[in-house]
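Peer 1: model this:
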Amino acid sequence: MRSVEITHDPISTSLDRDTVAQVKVRFLALNDQRFQQAKQHLSSRQQQCLELLPLLLHFNHPRLPGYQSKATPCGFSNYSPTNQQLQAAKSLAKGFKANTSQARKPPLLALYVMGSTGTIAQSHKSDMDFWLCHSAEIPQSALAELEKKCAALTQWAKDFELDWHFFLMQPEAFSQGEHGELSKEGSGSSQHFLLLDEFYRSAILLAGQIPLWWFITTTEKNAYRKAKDSMIEKGFLRPHEWLDFGPVGDVPPSEFVSAAIWQLYKSITSPFKSLLKLLILEVYLSKYPRVFTLSDRMKMFVYAGQFNTTSLDPYLMLLNELSSYFIERKEFERLELMRQCFYFKLQRSFQSLEKDKRAVELLRAIEQWQWQPISFAHLDASSSWNAQQVMNERRSVINELTASYKSLLDMARHSQPSINVNSQEITVLGRKLHAAFSRTTGKIELINPNISNDILAKFVVLLWDTAAGNWQLYLTNGRWEKSRSPMNVSSNIAELFCWGLLNNIIDINTRIKIQGNLNLTAPEVSYLVNLFSNLELDRYLSPTHTAFTQPAQLSFVAVLTNDPTFLQRDNRLNEKSFELDPLNTSDGSLVKNFSVLSINSWAEVRVQKIGEKLEDLLHWLVGQATTNATVQVRNLSLQSAALIEQRLKLLCDTLLQHTGRHTPEKDAHHLFVTLADEKFLLVHFDHGWQVSSFGSSSDLWQALSQPAPNYRSLTVDPACHHHKLIRASGLTPLTELSSNSIQILFRIDGASAHVYCKDERGSLFYFEQAFHDQDALLKPLHHFLRAVLHRNPIRGAQPMFGIFPIEFYEVLERAETLKLERRHATSAIGNMRLFDLQFCIESLDLALAPSQWQLSAWLNGEAIAPDTGAGLFHTVARTILSHRQSGQRYPCYITDLDLSLCEHQLPHFDQLQTSHYLKLKFQLERALNHALKSL
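Peer 2: From the prediction side, this is the model:
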């Protein structure tokens, strides 16, 4: 293109060769001014890095920073490095020689830097966002190499204290609505047009092709396409000179909502910058559908002859647009808050602006605010604000952020009632917002989003309000004069310490004074500070982007016991060093209350009270998704701390292992039993994990005997094995049993036998009967079980040689430990002079006594009809007694039981279990033997 003299005269918006040439030189002049302004905020070495960046991407040389491989795409269209860039490259990489031969179609199209770079908002802390535009013909494998190179250049820039972010952009795909994935830095598809608006008004071209958008004045999509086709047809620009991201106009209402959600997310770490962007969205939407964006306004000024950085600074334009909007609406409080956010975004003091000759226009705009010097001084000192000031500022900004978002949502729905933004990206952003801003009981709120550098308090008062039943945390001074209002209030002392430590308000050097509660002593305060400081929570507070694509899962749990607030001084816990289990001492449990500190995969931190009983804690643990969580235990009182922590940690680990973690069988539902305060606690599965409490072993056995859909194993808390109640219950040996047989355990106690039966699905049944000898105990039982298996074959079982195993074990005590020894018994009872006694239950109601069931009975194959006026049990007892030569009334036992007629009246799953037969056999025998004794 021929040399064109730049002018400041208004130019026509019609397309012709002279207009295109004048537009190009004006935008390039503005571009060069911004680039020079950008470098003024950088050190000489940083300037050199920025100037050298296009060359580093243009060439692949092993000695240049960022080099990955020969396969990495390189080479810009419409770019030749300057002599200055070449000399810098040679000084950086000895032996570097520029390869002047260029591909016919270079894979890289352009490199831009956008955002605050080159604007009045740029500071030494500003990061740089680069759009690296590439051809659509680059294969995915080569793009991966290019991404690696950009990552390496990002690391290289850090050595010069530069914060670089690269975004690989394919213009054609972007213009058609295709975007990169949502990430921590990338907004994905949540703000297509509005991101483009920011790009067009702030981007500085560093290398390659110029945006076609500069040359087309219309904002309507169809008109934009026609103008583009006309330019291409007439050849006003050569193909290698331009690229196209499309127009900014016709922003759909749904994008205002999705972009607002993105800005709310960004406000978590950059609240002032995000609020400014959220407010400009509100301005745009208020003019819908005739939205005239700031980039459109900037282009209009360039065409009118104004193309210097002073009048077209993107942030000054933003300030003027927002000021006009709030003044017109007479929303002066919002105007002041906007100005405050703008001032914070500058990250420069008023005094420095007064001394900066380049800031004349900015200073003139700020002076129109008519602020008092004290206002500037207050904001300039924000880096040293205390926690109360930071908290007040954050509250104001967050309130405005949420109010602005609601206003945008109302406007968008009014513009398009059927608006729908339920994409996965919006779901992810919504989760991030929920994690950052939602307020729930016990949730720890982080109050300092990069406002102050240090909000650590030297002095803090913790006041217990007896009437309200809560702790109040106040900032104070060396004279212990409290602030007017408390910083935080909670009934849970752990929540206040956790809140203070995570917000860096409290540390080990903070002096803390307790008022209103004598239970919390100075040594315990120091102990609590150290306790929470040593939890090392930081590792759980930086969630990955991927974590938000899934529902939140617990990643860390600290069980907190014995809040000293509620432990009366005259009734403090006594160390029970001679007792192994602090949950079961002679004085009861040493643990009086439970709380939980939890962190989930979204980095939400909560401290919540659980209750005063161990079953409350167990219920919470099994009700949460704690499978992959790290679990710790901390005792908040100095008394018995180590003993309690060790005991509860073992309990928690064992419990979680058997309720989901490392489950050996996919469909197994495990039973877990522990003991606390002389009560049995059973963790079991019933439409979700449940915890039940039982005051006696008989009640526990009733629960253990319930039918199960699949095999379930039993685990007894190992710390309880030696407790007298656990030993008496007979549970411990049952934990050693397997799932491939019916197993019977018996323990002889003088003239009695304690019998424990585990059926094919792990249901457990216990009964006691008189003991004469081993055969008399085992053979009838074995005979009965074989009859049951004949009537009720176990579905899905893999029997050995056609016979499902039945195993017998005797429980023996050896050196204060219980041992199992295998015993063998046949089912042959012919030589035992036993009667063949069969029962059939035709109908039953488990709430009624067996005498009220409908029954049939046979003795040695002959049916027994009940005598007139006597029940069936008395008739059967009399018949049995008539067959006994001795006439003795010793117990009799059922040898077979038919439940086919009453099966539908029994609780079961796909079929009856052996335990059904055993339980009903025992009930019938008890009724029968009672009748026998009464004769």
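Peer 1: for the rest of this, base every contact and every neighbour count on C-alpha atoms.
Peer 2: Will do.
Peer 1: and stretch 764-783, how far apart are its ends?
Peer 2: Start and end residues of stretch 764-783 are separated by 19 Å (Cα to Cα, to the nearest Å).
Peer 1: I misspoke; the intended subject was stretch 436-445.
Peer 2: 8 Å.
Peer 1: and it, what's buried?
Peer 2: For stretch 436-445, a neighbour-count test (16 or more other Cα atoms under 10 Å) marks 436, 437, 442, 443, 444, 445 as buried.
Peer 1: got a list of what the first one touches?
Peer 2: The neighbourhood of residue 436, defined by Cα atoms under 8 Å, 6 or more residues apart in numbering, consists of 268, 445, 604.
Peer 1: what would these look like in a markdown table with distance to residue 282 and secondary structure?
Peer 2: Shown next, in a markdown table, are the contacts of residue 436 (distance: Cα to Cα, whole Å; DSSP: H, G, I helix; E, B strand; the rest coil):
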| residue | distance to residue 282 | secondary structure |
| --- | --- | --- |
| 268 | 19 | coil |
| 445 | 27 | coil |
| 604 | 30 | coil |
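Peer 1: quote the end-to-end distance of stretch 195-214.
Peer 2: This stretch, stretch 195-214, spans 16 Å end to end (Cα to Cα).
Peer 1: what's the answer for stretch 202-215, then?
Peer 2: End-to-end distance for stretch 202-215, by Cα to Cα: 16 Å.
Peer 1: pull the residues that contact it.
Peer 2: Contacts for stretch 202-215 (Cα under 8 Å, 6+ apart): 20, 23-24, 27, 31-32, 34-35, 54, 76-79, 108-119, 240-247, 299, 314.
Peer 1: and stretch 321-335, which residues are buried?
Peer 2: For stretch 321-335, the neighbour count (16+ other Cα under 10 Å) marks 321, 322, 323, 325, 326, 334, 335 as buried.
Peer 1: so can I have JSON lines of those showing distance to residue 404 and secondary structure?
Peer 2: Formatted as JSON lines, those follow (distance: Cα to Cα, whole Å; three-state DSSP):
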{"residue": "321", "distance to residue 404": "16", "secondary structure": "helix"}
{"residue": "322", "distance to residue 404": "13", "secondary structure": "helix"}
{"residue": "323", "distance to residue 404": "16", "secondary structure": "helix"}
{"residue": "325", "distance to residue 404": "14", "secondary structure": "helix"}
{"residue": "326", "distance to residue 404": "13", "secondary structure": "helix"}
{"residue": "334", "distance to residue 404": "10", "secondary structure": "helix"}
{"residue": "335", "distance to residue 404": "13", "secondary structure": "helix"}
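Peer 1: please generate a structure for the following sequence too, so the two can be compared:
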Amino acid sequence: MTRPHEIRPDLDEGIDRKVLSQLRARFLKLNEGRMARAMEGLSTRQQTVLTLLPLFFHVNHPLLPGYVSGSTPAGLSNYEPDANALAEAQRLTRSFSYKPRHGSNPPRPIHGLFLMGSLGTLAQADQSDMDVWVCHGPDLSESELTELRKKCQLLEIWAASQGAEAHFFLIDPTRFVRGDRDTQLSSEDCGTTQHYLLLDEFYRTAIWLAGRTPVWWLVPVYEEPSYDRYTHTLMSKRFIRADETLDLGHLAYIPPGEFIGAGLWQLFKGIESPYKSVLKLLLIEVYASEHPKVHCLSLRFKQAVFANRLDLDELDPYVVVYRRIEEYLTARGEPERLELVRRALYLKVNRKLTGSSSRTQSWQRSLLKRLAHEWQWDHRQLALLDSRSQWKVRQVGSERRALVNELNYSYRFLTQFARNEQTVSLINKRDLNVLGRRLYAAFERKADKVEFINPGIAPDLAEDTLTLVHAPNKKESGQTQWGLYNGSLTAIEWEHFAPIKRSRQLLELLTWCHRNGVIDSSTRLALHPGSSDLSEFELFNLLGSLQQSIVLPLTTVAEEPLLRASVPSEVLILVNVGVDPLKHHRDLNILMTTERTDSLSYAGVRENLVLTLDQVTLNSWNEVLVSRFDGPHALLDCVRDYLNNLPDGLQQPTLRVRCFCHNRAQFIARRVEEILDTAQNLLLSKLNHRYLIQVQQHYHVLELVPGQVNHVALATLPALVDYLGEELASYSPLHLDPMALEDHDLALVLPMGQPDCIQVFYRINENRADLYVLDEFNALWQQRLPYHDEQSLLVPLQRFLQSIQYRRDALLPMDVAQPLSLDTLYYQLLPSGPVRARRVEARPAPQTPVNKPFYDVQAIVGKAAPEQVQVTLYCNQREFSELEHGVRLFSVVAREIVEQRRETERYRCYITDLDLSGLLGDGQSSSILYLRYKADLERALNEALEQV
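Peer 2: As a prediction, the model looks like this:
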């Protein structure tokens, strides 16, 4: 029997109605074959659903599923139920009796039913959905459409009761052609932007169930650009009747923006399920590379029908897609990408070709077998793919590389295409940026980031048994590493195996295992701790902490966080992982009892028990990062980095601090958490705080500027005092850790700081006294002086502070609002004497004695040579300058002072006034700078007095 020739209708030569009938018959024959294949893969109850759907849309009957009311639109064009459908309906409800619709031309508002999805294709599976397009007339009212939607919802519920997942989509062909349709039409649709690609998929995959057939079937591919004219001629010359066909539009041109929109959507889905997206991404690439003259697959499909090439296998929707991609990649010379496409298709079909099949071989298995043979796949390759459910880390690793390369290539291709076509709207540009960040977050490697190796490649990477080994790193002398091995291995065995993964740090390895599901609650772990102090108890709790902080599976990141920089959402800090801070005591079997229990300054030797910190962060982009801190500044460096990564605003990360080491674990964790909480609260207050912490005998200050937190390490108490005495540009509160500066006067002084005043503190200790001043910006000045009485101690300082306040006020322009004069507040530290000060008491300002006039010594400091200053002193208005006396200035002034004094007793001399305008110009400076110059000048002057 010879195959009929190719049909090539030509309007100019005239069209035979028989030819059109022949064309329609070919499409229906192919449709019948697909329908039979779809039915073959369904259960009896699911088959009943497909058989009865046309009847349910044809009649309204209270006893049938989907009944809403007698006014629900019903009547399916060109449909009369056959005996099989009526028999199935009567099996469903015995009292149902079908009555044909009366009248010469009864209304039939339902124009056609079409089945979309993978039913009847190579990829049909037991769980395949039934996506049904319900095409209806354009004249249905809103109330009628509401009733029809309700009917569809009831039919979905009934189908589910029969084991079928059905979804119905109402289509008004007139509106559809205009691009006006329901945005919920398809989950593959990504909104309303991919109209033509959706239509392309419909024409080449839909199975006609009943009603009118598409007029598109009858338009030759070469007439596609003239589709409207051609169909108009068919209708106007009555080659076809209006009630025979429905018109959903043509595919002569696909706008380039559709490729971008569809590509973005498939890439988005491909991040979590790459195999499912590979075929569609490659097809989009093929189409985009042909633009603007895209010969889409539906046109190829139609051309095959016109040519009478009705091979069901070769016209299978998935085979058609594969063949076109195969042509494209072969022409480009990209065999690796083609092999990935083949694997993606094989895994999508999910019919194992290895192992014996007890059931009758399905047509899908036969077709897949033929394809695998064509691809020259051997048994080993098939067995590997068939064992995908058992794939573990090693198999997933190589596959991930190919998939990630493909997704990244697709992203670059789409970006370049959008640029070339100049189709980047603001929405597309944002979508491209967001998608780029999704790909970056999911797959890009960077420092400290834990690599996610299983984006939908294998269902479960969890191992039954693993061995964790800590051993010397043979490639780096003096260094150690952690290795993870398959199985339960002894100390002798593990050296003969290659590890699944190795890491310098334990937490990096454990976090990788957790993030990738390599270790789960059922995994048994053998531990060889080596030189570490890691115990099985600690290991178990470390894994538990990771599971609590990073709950898997991670939810998909919304678009909004990707429009901003990533910020931490969960932070887990683990202290002393695999380290015992008191190991030397444990080794010597020493049980320590001490009242000094601070974890940063423990016992009499003031040991720091916080030796290492591992920080695990899950951020707002779903990236997991691990940072390690060790060394003398580990804690403060960790706190600084944690604070510098905090987001602005109220939404702060969840912080957990855990410690499971051998000694004092809970106390250590609590101490670290207190410091972190305090620092975070101070930072978020945005008051320019400094936070002072003592570790052993060393001091640390965190300067809490949002986003620029700085850690200042100070080795000694004098270094700390020097730091606290540095000039500040604005008020900076100082928060003192409760355990810092124990037994020191500063522990009482520093927390008292207040803005907009000067605070003077003094402590009397027999024949000497300590003065502390906190200036208006909270900088500290300290001086130790001989003590005679409170007046001689405080009045010179009081007069000096009054003088500099007067000078600064005088420098202000007259039109500037006068600031409030700084109050000077006085406090005494008590008790006096050599014992520890325990309290602070406010004191009144000292009173200047009327019968004891002060000897005025005024100093003016100005600029001299570069980096040098020039000093001029005035004693009772008499000038003494360096210009006149040179290095003997202070000796000359000292002699003058002695000569002017009436008393023979030598007592201290004070600077009562100081002018720094020669140094500062018109600028202002805080009181601390004046106090520093005062102290230096007084030191030089009083040393000279001793020599007179």
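Peer 1: what's the closest of the buried residues of stretch 321-335 of the first structure to residue 632 of the first structure?
Peer 2: residue 334 (46.6 Å; Cα to Cα).
Peer 1: so how far is residue 400 of the first structure from the closest one?
Peer 2: 8 Å.
Peer 1: please enumerate the shared neighbours of the two.
Peer 2: Joint contacts of residue 334 of the first structure and residue 400 (Cα under 8 Å, 6+ apart) do not exist.
Peer 1: circling back: now, which of the buried residues of stretch 436-445 of the first structure lie within helices?
Peer 2: Within those, residues falling in helices by DSSP state H are 436, 437.
Peer 1: mind putting the buried residues of stretch 436-445 of the first structure into a markdown table with distance to residue 717 of the first structure?
Peer 2: Formatted as a markdown table, these follow (distance: Cα to Cα, whole Å):
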| residue | distance to residue 717 of the first structure |
| --- | --- |
| 436 | 39 |
| 437 | 40 |
| 442 | 31 |
| 443 | 32 |
| 444 | 33 |
| 445 | 37 |
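Peer 1: of the contacts of residue 436 of the first structure, which are reproduced in the second structure?
Peer 2: Counting by both residues aligned by TM-score structural alignment, their matches' Cα atoms under 8 Å, these that remain in contact in the second structure are 268, 604.
Peer 1: and residue 466 of the second structure, what does it touch?
Peer 2: 484, 485, 486, 487, 488, 523, 524, 525, 526.
Peer 1: how many residues are close by the alignment partner in the first structure of the third one?
Peer 2: Matched to the first structure by TM-score structural alignment, residue 486 of the second structure sits across from residue 475. Around residue 475 of the first structure sit 23 other residues, with neighbours defined as other Cα atoms under 10 Å.
Peer 1: residue 535 of the first structure now?
Peer 2: Neighbours around residue 535 of the first structure, by other Cα under 10 Å: 12.
Peer 1: what do you get for residue 924 of the first structure?
Peer 2: 20.
Peer 1: ok, back up a step: mind checking which of the contacts of stretch 202-215 of the first structure land in strands?
Peer 2: Counting by DSSP state E, the contacts of stretch 202-215 of the first structure place 108, 109, 110, 111, 112, 113, 114, 242, 243 in strands.
Peer 1: just give the closest residue to the last one, not the sequence neighbours.
Peer 2: When the adjacent residues along the chain are set aside, residue 243 of the first structure lies closest to residue 211, with 5.3 Å between them (Cα to Cα, 6 or more residues apart in numbering).
Peer 1: repeat for the fifth one
Peer 2: Leaving aside its sequence neighbours, residue 112 of the first structure sits nearest to residue 205 (Cα to Cα, 6+ apart; 4.6 Å).
Peer 1: which SS class is that neighbour?
Peer 2: Recorded secondary structure, residue 205 of the first structure: strand (DSSP: H, G, I helix; E, B strand; the rest coil).
Peer 1: next, work out how far apart it and residue 642 of the first structure are.
Peer 2: From residue 205 of the first structure to residue 642 of the first structure the distance is 64 Å (Cα to Cα).
Peer 1: who's in contact with the residue mapped onto residue 571 of the second structure from the first structure?
Peer 2: Aligned against the first structure by TM-score structural alignment, residue 571 of the second structure finds its counterpart in residue 557. Neighbouring residues of residue 557 of the first structure by Cα under 8 Å, 6+ apart: 596, 597, 598, 599, 629, 630, 631, 632.
Peer 1: likewise residue 162 of the second structure?
Peer 2: 45, 46, 49.
Peer 1: residue 625 of the second structure now?
Peer 2: Counting by Cα under 8 Å, 6+ apart, residue 625 of the second structure makes contact with 448, 449, 450, 615, 616, 617, 618.
Peer 1: let's go with 6 Å and repeat that
Peer 2: Counting by Cα atoms under 6 Å, 6 or more residues apart in numbering, residue 625 of the second structure makes contact with 448, 449, 450, 616, 617.
Peer 1: got it, and residue 296 of the second structure?
Peer 2: With Cα under 6 Å, 6+ apart, residue 296 of the second structure has no contacts at all.
Peer 1: which position in the first structure aligns with it?
Peer 2: Per TM-score structural alignment, residue 296 of the second structure is aligned with residue 293.
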